[in-house]
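> just need the structure, nothing else, for what follows:
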Amino acid sequence: MLGNFSYCNPAKLYFGDQSLDYLNTELPKYGKNVVLIYGGGSIKKNGIYDDVIKILEAQGKNVAEIAGVMPNPTLAKLYEGIEIARKHQADLLLAVGGGSVCDYAKAVSVSVNCEEDPWEKYFVRFEEPSCETLPVGCVLTMVGTGSEMNAGCVITNQETKQKIGHVFADEKIIPRFAILNPRYTMTLPHRQMVAGIYDIFNHICEQYFSGEDDNTSDYISEGLMRSVLHASRIANKNPQDYEARSNLMWTATWALNTLIAKGKSTDWMVHMLGQAVGAYTNATHGMTLAAVSLPYYRHILPYGLPKFKRFAIEVWKVNPEGKTDEEIAEEGLKAMEDWMKELGLAMKISELGATKDMIDGIADATLLLEGGYKVLSRKEVVEILKESL
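Down below sits the predicted model:
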C-alpha cells in the first residue's frame, strides 16, 4: 500500500432481526426533540412506523415528522426539512428508510444551523460545515448506498438538472448509530432489491478500478464482490431468504464506509454518469449505474488492463489458460453483463427514459473526475452515453 491515510468511523451498528430493540439504548443519549424522517409511506404499511413510534413515545420524545422524502431527494425538499427541523428545535434526526432518506437526513443535519444556502455551500463549492450539525440515527429498510455508515449525501437540483453528491470530511456527519434488520428489506419490490444489489456492487467497483500497487483494499474488495454475487443469485430466486438478504445488507455497509478506499485512488465516474442520467430522468439510482457501467468499463479497459484481467480471474473465475490479457478482461466483463441481465437490471439508459436529445445536457451535467485509469473528455462522455442508449 502506497498511500498515507487516517481512518475513523464512529457509527455504532446494531445488526439482526431483533436490532430495533436497541433504539431504546440509543434514544436516551439525545435530547427530547426528535424529527422522524421517512419516504413515501411504505413503513406505515409494513408496520415499521408503528414500531418506531411506540419506542419514541415510550422514551418520552417529542416527535415531528418529515414525510415524503423521494428516492432522489430534491433541493426543494431539503429546504422544507430545514424549516421543520428548525421549528422543532431538533436534538436528533431519525431516518427510517433507505439510502435516500439517510442521505437527506445528513443534508438536513449540516444545513439547519447554517445561514448560507446549502446548495451553494455544500454542492457547488463543496465546503465543510462551519456551523453546529445535528446528530443523525438510521433505521435501515433498503440496502445499497452504505449511507448508514458514511458521511455522504446526494441532492438533486431540479431547476438546474444537477444531481450532486458530497462526501463530508467531518466524521460527525456520519450517523451516530444505525439499526440494520435484514427482515425490513424483504418487503421491497423485486426491482428495488436488484437496483440496491447493483448499487452495492458498483460502489466496490468504483474503488477497485483505480491504483496499480499491491493494495490490501483490493483483496477485501474482491471478497466483498464475490459475496454480493453469491447472495444476489440466491435472493433473486428467493427474496425471502434471510441469510442472503443479511449478507447483502452487511456487504452494502462495508462497500461504502470508506474502508476499501484506504491507501488508494478511487474512480467514481460511473456514479457521475449515472447521477447525471438520474437528474434528467429521475430514474432509480442503481438502475442508472447499471445502464452506464459496461459502456464505461469497456471504454477504459485498455487503460487499466491489468486490473480488469485480475477482476475477471478473481471475481468471475475466468480461466486464463491460452488467452490474451485482453480476452481475459473482456470475458470478465461479459460475465458481469450476463449476471446483470440475470438480475433484471436496466442495461440501457433509454429503458429509464433517456432520449437522444438529452445526451448533450446529460454530458454537461456529468462531473469529470481524475481518480480512475482515464480522465474523460466531454467528447468521450458523449460517446459513452450514446453507447448506453
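
> for the rest of this, base every contact and every neighbour count on C-alpha atoms.
Will do.

> quick one, what contacts residue 331?
312, 318 (Cα atoms under 8 Å, 6 or more residues apart in numbering).

> before we go on, could you also do this sequence so I can check it against the first one:
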Amino acid sequence: MLGNLTYSNPTVIHFGKEALSHLPEELLKFGENVTLVYGMQSIKKSGLYDEVLKILKETGKKVSEISGVMPNPTIQKVREGIEITRKNKTDLLLAVGGGSVIDYAKAVAGCTYCEEDPWQKFYLNQEKCTNPVIPVGCVLTVTGTGSEMNDNGTITNHETKMKIGYKFGYEAFPKFAIMNPETTFTVSPYQFAAGTFDILSHILEQYFSGDDDNVSDDLAEGLMRSVIRNALAAKQDLTNYEARSNLMWASTWALNGLIAQGKATDWEVHMMGQAIAAYTDATHGMTLSCISIPYYQFISDFYLPKFVQFAKRVWEVPVEGKTDREVADEGLFRMRKWMETIGVAMNIEECGITAAMIDELAQNTPILNSSYHTMTRDEIKEIYNASLAYNAANKA
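You can find the predicted model right below:
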C-alpha cells in the first residue's frame, strides 16, 4: 500500500433474506425515542412500513415520523426534520429507504444540534462537525449510493441551485444497516438502471487515480466486473435474487472508503452530476451517466496507461495489433454499449438540461483538484456540450 492510512468503519451489516429479524436487537441498544424517516409511499405499498412499525412498537419505542423525503433532499426539508428531532428528543433516526432517505437522515442527525446555520457551516464552509450527532440506523430498499456504510449527507438547495455533499464524521456512520436484497425487487427498471450506474461511477471515481495501488485497484476491478455481469443478469429479471444481492453488496463496498485507501481520487463526475441535479432534480445516477463517457474520454489523454489497464482488465479488450489509444477507446466503447443496454441517460437533455443552460451550469459546477487533470470552466463546458451532442449516430 502507498503512503500511510487509517481506516475504520463502525457500521454493523445484517444482510440477506432474514436481515430484518435483527432489527429488534439493534433497536434495544438505543433510547426510547425513535424518529422513523422515509420517502413517499413505496414502503407502505410494499408492507415494509407496517413490519418496521410493528417491531418498533414491540421493542417499546415512542415513534415520531419524518415522511416525504424526496430524491435530492433539500436543506428546507432538513430544517423541517430538525424541528421534529428537537421536539421529540430523538435518540435514534431510523431511515427506511434508499440513498436519498439515508443521506437525509445523516444530515438531520448532524445538523440538529448545530447552533449555527447548518447550510452555511457544513455545506458551504465545509467546517468540521463538532456538535453531538444523533445515531442513525437504516433499512435499505434501493441500491446505488452506498449511503448505508458512510458518513456522507448530500443535500440540495434550490434557492442557490447547489447540491453539495458533506461528511459529518465517524459518529454519523449508520450504527447498523438492514439489507435484504428482496426489498429492491419492486424498484422500477429506470431506478434500477440509475442505481446500478451510480455503483459503477463510485468505483470509477476512486479507480482513476495518479497514485496506482495494486490492492485497491484489484479490489476495484473485481467490483466493477461483478457490477457489469450482475447488472446484465438483473436487467433480464429484476427478481433475480443472486444478481440483486451481488449488486447490493457491491454498492456497499463501492463507497465505504475501502477501495480509496492508498489512492488519490477524482470526483469531478459527481460534481457535474450534482450540478445538473441542482438545476433539474434529475435522478442522481442518470446525472452521472449522461456525462461520464465524454468526461472519461477527455481525461484519458492525461494518463492513458490507466485507461488501457481498465480496458484490458475490466472489459477484456484484446490488445494484439492495437495502439494504446485504440485499446483505451475500445474499453470506453464497451462501457458505453453496456450503459445503453442497462438503460441509463446518455445525453444531458434526458436530465432536463438545454443548450441555453450550459454556460450558467458550467459556472456553477464545483471544480476539484482532481487526480489526472484539474478541469477549467471551458473544459467543463466542453464536456456538457459533448454530452448534448450525443445522438443516434453515437449508437452505431
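
> quick one: map residue 102 of the first structure onto the second structure.
Correspondence of residue 102 of the first structure to the second structure, assessed by TM-score structural alignment: residue 102.

> part of a strand, is that match?
No: according to DSSP: H, G, I helix; E, B strand; the rest coil, residue 102 of the second structure belongs to no strand; its state is helix.

> OK, contacts around it?
Applying Cα under 8 Å, 6+ apart, the residues near residue 102 of the second structure are 95, 96, 138, 147, 148, 153.

> cool, residue 174 of the second structure as well?
10, 11, 106, 135, 136, 137, 138, 148, 149, 150, 151.

> mind listing what's buried along stretch 15-32 of the second structure?
Buried residues in stretch 15-32 of the second structure, defined by neighbour count with 16 or more other Cα atoms under 10 Å: 15, 19, 20, 23, 27, 32.

> can you tell me which of the contacts of residue 102 of the second structure end up in helices?
Assigned to helices by DSSP state H, none of the contacts of residue 102 of the second structure qualify.

> and which of those residues is nearest residue 239 of the second structure?
Ranked by distance to residue 239 of the second structure (Cα to Cα), the contacts of residue 102 of the second structure are led by residue 96 at 20.2 Å.

> once you drop chain neighbours, what's closest to the closest one?
residue 139 (4.7 Å; Cα to Cα, 6 or more residues apart in numbering).

> pretty sure the one you found sits against residue 99.
No: using Cα atoms under 8 Å, residue 139 of the second structure is not in contact with residue 99; the gap is 10.5 Å.

> what is the neighbour count of residue 51 of the second structure?
Residues lying near residue 51 of the second structure (other Cα atoms under 10 Å) number 13.

> make that residue 226 of the first structure, sorry
Counted with other Cα under 10 Å, residue 226 of the first structure comes out at 16.

> do the same with residue 357 of the first structure
For residue 357 of the first structure, using other Cα under 10 Å, the count is 8.

> look up how far residue 96 of the first structure lies from residue 76 of the first structure.
20 Å (Cα to Cα, to the nearest Å).

> can you check residue 113 of the first structure too?
Residue 113 of the first structure is 22 Å from residue 96 of the first structure, by Cα to Cα.

> please apply the same query to residue 327 of the first structure.
For residue 327 of the first structure, the distance to residue 96 of the first structure - Cα to Cα - is 46 Å.

> in strands, which of the buried residues of stretch 15-32 of the second structure fall?
Mapping the buried residues of stretch 15-32 of the second structure onto strands (DSSP state E) picks out residue 15.

> give me every residue that touches residue 97 of the second structure.
Neighbouring residues of residue 97 of the second structure by Cα under 8 Å, 6+ apart: 38, 39, 43, 138, 139, 140, 141, 142.

> and the nearest residue to it once chain neighbours are set aside, how many residues sit next to it?
What sits nearest to residue 97 of the second structure in space, not counting adjacent residues and going by Cα to Cα, 6+ apart, is residue 141, at 4.9 Å. Using other Cα under 10 Å, the number of residues around residue 141 of the second structure comes to 24.

> residue in the first structure paired with residue 236 of the second structure?
Using TM-score structural alignment, residue 236 of the second structure lines up with residue 237 in the first structure.

> which residues does the residue nearest in space to the middle of the first structure contact?
Geometric centre of the first structure, nearest residue: residue 145, 2.4 Å, by Cα atoms, centre = their mean. For residue 145 of the first structure, the contacting residues are 98, 99, 196, 199, 200, 252, 253, 256, by Cα under 8 Å, 6+ apart.

> quick one: secondary structure of it?
Secondary structure for residue 145 of the first structure, judged by three-state DSSP, is coil.

> where's it relative to residue 368 of the first structure, distance?
Separation of residue 145 of the first structure from residue 368 of the first structure (Cα to Cα): 21 Å.
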